[in-house]
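# Predicted model, plus sequence, below.
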Amino acid sequence: MGNKKSIKILFSVWSPFYSPAFLAGRLLQERQIDVTYDTVTETERYQRIKDNKSNTVVAAAVSLHWESCDDDREGIYHFAQINSCDGFFLVGRKPCKKFDWSQLISKKILVSGRQPITALQYAIKRHLAASGMKTEPADNGSQIFIFSEKGSVDEILQDFRNGKGDFAHVQGHWAQQLVDEDKNRFLEPVWQTPLTRYSFSSLMASNELFGGKLYRDFMKAYNEALKFVNTKSAGEVVDKIGCLFSCVEPEILRSSIEQYQNVGCWKHDGKISKELYCQTKEIFMDVGKDFKDLPYEDVVKTQSFDSTTINAKITKPEVKRLVREWFQNLDDYRTDAGKLNALVTESLKIETPEEALPFETWCQSITRFKNPTHDVKALEIEIDFDVANIKLVVRWERSDSEAENPEKREAFYAAQTWTIIRSEQDKKLRIATYKVDYLIDEVDLRGNTGK
C-alpha cells in the first residue's frame, strides 16, 4: 500500500469556466498530492468514477442524474457547486454596436449539449419576455430560432470558421478566441440580469470518497480556490492555472476568466443548495424539457467541509477493535444481525471474486452457514488520518445447510482488503469498502504445503 495520495479531476471540456476545480488541483499539487487532469465524454462519466471510486471527481451537471438510469448513478452524488449561472457566450460573425436578443430571430445558432441548449432556450425566452416579446425558442428551425446541434465544441468551431451559422454558442476561452481571430465578430454572455441563478455545473464523486482525508483535503483546497477566483485578478488566476492551458494565449485566457468574474459565475459558497437545485428544475420545465424528477437528496450530497467536519485521527487500537467486533458479530449473525449492521456504511457492497453484492443481500446469503467461527491470522493496518486501509487473512470454519452433508465442517482461508472511515454522525468507525481478494480451501492449502 503506497503512502502518497492521488486524485483524478475530470472535465467534459477544457474550459476556464471550471477554474475553481482546476485551481483546487493545483493547490493539492502544492501539498504533495498527485493530481491527474483529464477529459471525459458524457457517456463515460459515471463509469470513470466507478473505475476509481475512492479518488475520482468529475465536473458535470445535476441534470445529468435526471437523464441517467438508476444503476449508472448508484452511489454517486454531486457535492460541490462550480458555477451558479450559465457560462456560455454567443459569438456573432457580423459587427454589432449593441446586441439585442431579437437579433437571433431567423438566425442559425450552432449549439451542443442538452443542458447548454436548455439554458440558451431559457435565456432567449426570458430576455425577449423582458423586452415585451412573447415567443418560444424551438429546435431545428421549426419556428423562428434555428438551433443547429453539433456533437462537440470542435464541430461548432470548425463550422463557424468555415462560414456556417450566424452565431456560435460556446464557452470561454473559445468565444474569446473566435473574436480575437476576427475583430468584426462580437460576443455576448448568455447569462445576464435579470436571469436567476441555478446549479449549472458541479462536481460529483462516489460515496467512497466522502468523509475521508482525501475528500477533506480536496474540499479545503476547493474552498480556497473559490475564494481566490473571486478576490484576485484574472491575471493572478492565470498565473496559477495557465500551465494547464498551454495552447491558449495568456491574454485570451485572462480575458475569459475576467468575463466569468464579471458575470459572477463563482460567487457562491461551494454548496449546492436546495434552492439552486430546484431552480434548475424550474428552468427545464420552463422550456418544456422532459426529465426524471429526482429528489434533491437523491442527487446532492449535503456533507461539505468546514471546521465542524474535521474527524479525529483513526488509531490502530480502534481498528483492531472494529475487526474483532466484526468477526465476533459475524459468528453470532444468525441470532443478532443488528450488531453487524452497525459497523458498516449504508452504501457498503461486499465484493468477492465472483460478484459484488449490496450488504443486505450478502447478509441474507450467509444465513445458510451454521455455527461459523472466524480467526484472524494476519492483519496489516495503514492509517491516513481519518481513513484506514487494512489487509487481513482470516480462517473461516462453518457447516453449510444447503450442502449434501449439512453437518460437515469445512474451513477456508480468506484474504480481504477493507477501507475504514470515521462516521460524520456519531464519530464511530465504519467499514466503507470490503473486498474478498481470494478464498482457499484449507484442505487444498494443506495439500500444497505438504502438511
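That came in fine, so what should we check first?
# From now on I want contacts and neighbour counts done on CA atoms only, so please keep to that.
Fine.
# can I assume residue 95 sits in a strand?
No. Residue 95 is assigned coil when assessed by DSSP: H, G, I helix; E, B strand; the rest coil, not a strand.
# quick one, what contacts it?
184, 185, 186 (CA atoms under 8 Å, 6 or more residues apart in numbering).
# Which ChimeraX command selects the buried ones in the residues you listed?
Of those, the buried ones go into a single ChimeraX selection, burial set by 16 or more other CA atoms under 10 Å:
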select :185,186
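# out of the contacts of residue 95, who's nearest residue 276?
residue 186 (30.5 Å; CA to CA).
# Take this one as well and set it beside the first:
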Amino acid sequence: MQTIQLISLRHSAFYTPYLITFVAGFLKQQGLNAVYRCVSNVDELESALRSGEAHVAQSAVGVSMRQIAVADKNPHSLPTLLHFAQINQRDGFFIATASKVTSLATGFNWKQLEGKRIIADHLFQPMATLKYVLHQQGVDVNSIEFIDIGNAAQSVQAFLNGEAEYLHLQGPYPQQLAADGKASIVAAVGEPLGNIAYSSLCATKDWLTSPMASAFMKAYKAALHYVEKTSAVILAQQLTEQFGNITLETLAETIESYKALGSWTTNACISEDAFQCANRVFLLSGDISSAIEYKQVVSQQLCKEE
C-alpha cells in the first residue's frame, strides 16, 4: 500500500470531509495509507509540498490570492501550488459571549459588537471575512477592539479570564464552552456571508497529474458524499480520537452546526461564484488591490474526473 502524506494548517471539525477521507477508510479503499499532521505556517506547508515531503494540504485560495497580490514587489511570492478541491464553502467561525442573555435563537444583532472587545483570530482570512460581515451589517468596525491572543487554547483561556466580551473561533471550541455553561454562541460568521471559496485542498501542479492524485480524489469525493448522508453523531464517533479534549456530544453538535450552515457539499469543485466572493472580501480588507483570476489559483482537473 502506498503512503500519502497529508498536512493541514488548522485542525478543526470544520475540516470534517478531509479528516473523514482517511479516518473512515476511503483512502485505504484506493490503496493509500494516510499519514496526517499539522504544520505551523504557510511557509512550512508550501515547503513540504514542493519538496515532496507532503502530497496534499489543507489551506485556502486566499493564501494564493494574497501571494499574487504582492508578486509585483516580490516575484518569489508567486504561488507554486494549485487549489484543486473545496473543503468548505462557508466561513466556519462562531461568535460567543459570556453573557447568557442573548443567543442565536433570540436574534443577535451584529451592532451589539460596537464598542466591545472581541478576542478574534487574526489570521488574515478569518479577520477579513469577519470585518466584511460587520461592514455588511452596518457595524462601526473602528469602534470594536480586536484582541489577538494567539492560538485557540490561549484565546479560550483569555476569554474565560474576562479579557473580552466576545470570542471569535472555529468549532468545536465555542460549542465546548457553551456545553460547559461558560458561554453562549450568538452568531455564525458564515451565515450572513454566504458561499465563499474558504478552505481548500492544494498540491503541486506535477502531483495533480499523478495516479496518486486521481486515487486521492476518488476517496475524497466518496468522503464528501458520505459526510452528506451520515448523521453528525456517527461522524463524531469516527472523529472523536482526533479531538481528545472535546466531548462526543459537543463534537456532534459542532458537526451538525456546520451541516446546517451549508459548509459542505458533494461537489468537490471550487465554484467561480464562491471565488468571486473571496475577491470581494479581500478587496475590502486590502489584502489584494485588484481582482485575482480564478485560473491563476484553481485547477478543476481532478474534481471533474469521473
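Good, I have the coordinates. Please read all numbers here as calculations on a predicted model, not as lab measurements.
# Can you give me the TM-score here?
The TM-score (TM-score structural alignment, normalised by the length of structure 2) is 0.88; 292 aligned residues with a CA RMSD of 2.1 Å.
# coming back round to it: across to structure 2, which of the contacts of residue 95 of structure 1 hold up?
Compared against structure 2 with both residues aligned by TM-score structural alignment, their matches' CA atoms under 8 Å, the contacts of residue 95 of structure 1 retain 184, 185.
# how about the strands in structure 2?
With strands called from DSSP state E, structure 2 shows them at 2-8, 32-38, 56-60, 81-86, 93-97, 117-120, 145-147, 166-170, 184-188, 199-204.
# Tell me which residues of the shortest one come out buried.
Going back to what we said before, that points to strand 145-147 of structure 2. 145, 146, 147.
# What of the first one?
For strand 2-8 of structure 2, burial by neighbour count (16+ other CA under 10 Å) applies to 4, 5, 6, 7, 8.
# Trace the last one over to structure 1, please.
The reference is to residue 8 of structure 2. Under the alignment (TM-score structural alignment), residue 8 of structure 2 pairs with residue 11 of structure 1.
# Would you mind listing the residues in contact with its match?
37, 38, 39, 40, 58, 59, 60.
# One more pass at 10 Å, please.
Counting by CA atoms under 10 Å, 6 or more residues apart in numbering, residue 11 of structure 1 touches 18, 21-22, 37-42, 45, 57-60, 203.
# Next: residue 37 of structure 1.
Applying CA under 10 Å, 6+ apart, the residues near residue 37 of structure 1 are 7, 8, 9, 10, 11, 14, 22, 25, 57, 58, 244.
# Identify the residues contacting residue 115 of structure 1.
Residue 115 of structure 1 touches 61, 62, 63, 64, 86, 121, 200, 201, 280, 283, 284, 289, counting by CA under 10 Å, 6+ apart.
# Please, a ChimeraX command that selects the buried ones among those?
Listed next is the ChimeraX selection for buried residues among the contacts of residue 115 of structure 1, using 16+ other CA under 10 Å:
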select :61,62,63,64,86,121,200,201,280,283,284
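# Just the closest of the contacts of residue 115 of structure 1 to residue 420 of structure 1, please.
For the contacts of residue 115 of structure 1, the nearest to residue 420 of structure 1 is residue 62 (28.7 Å; CA to CA).
# Relative to residue 414 of structure 1, how far out is the closest one?
40 Å (CA to CA, to the nearest Å).
# Ok, residue 56 of structure 1 next?
29 Å.
# For those two, work out which one has more neighbours and name it.
When residue 56 of structure 1 and residue 414 are compared for neighbours, residue 56 comes out ahead with 22 against 19, by other CA atoms under 10 Å.
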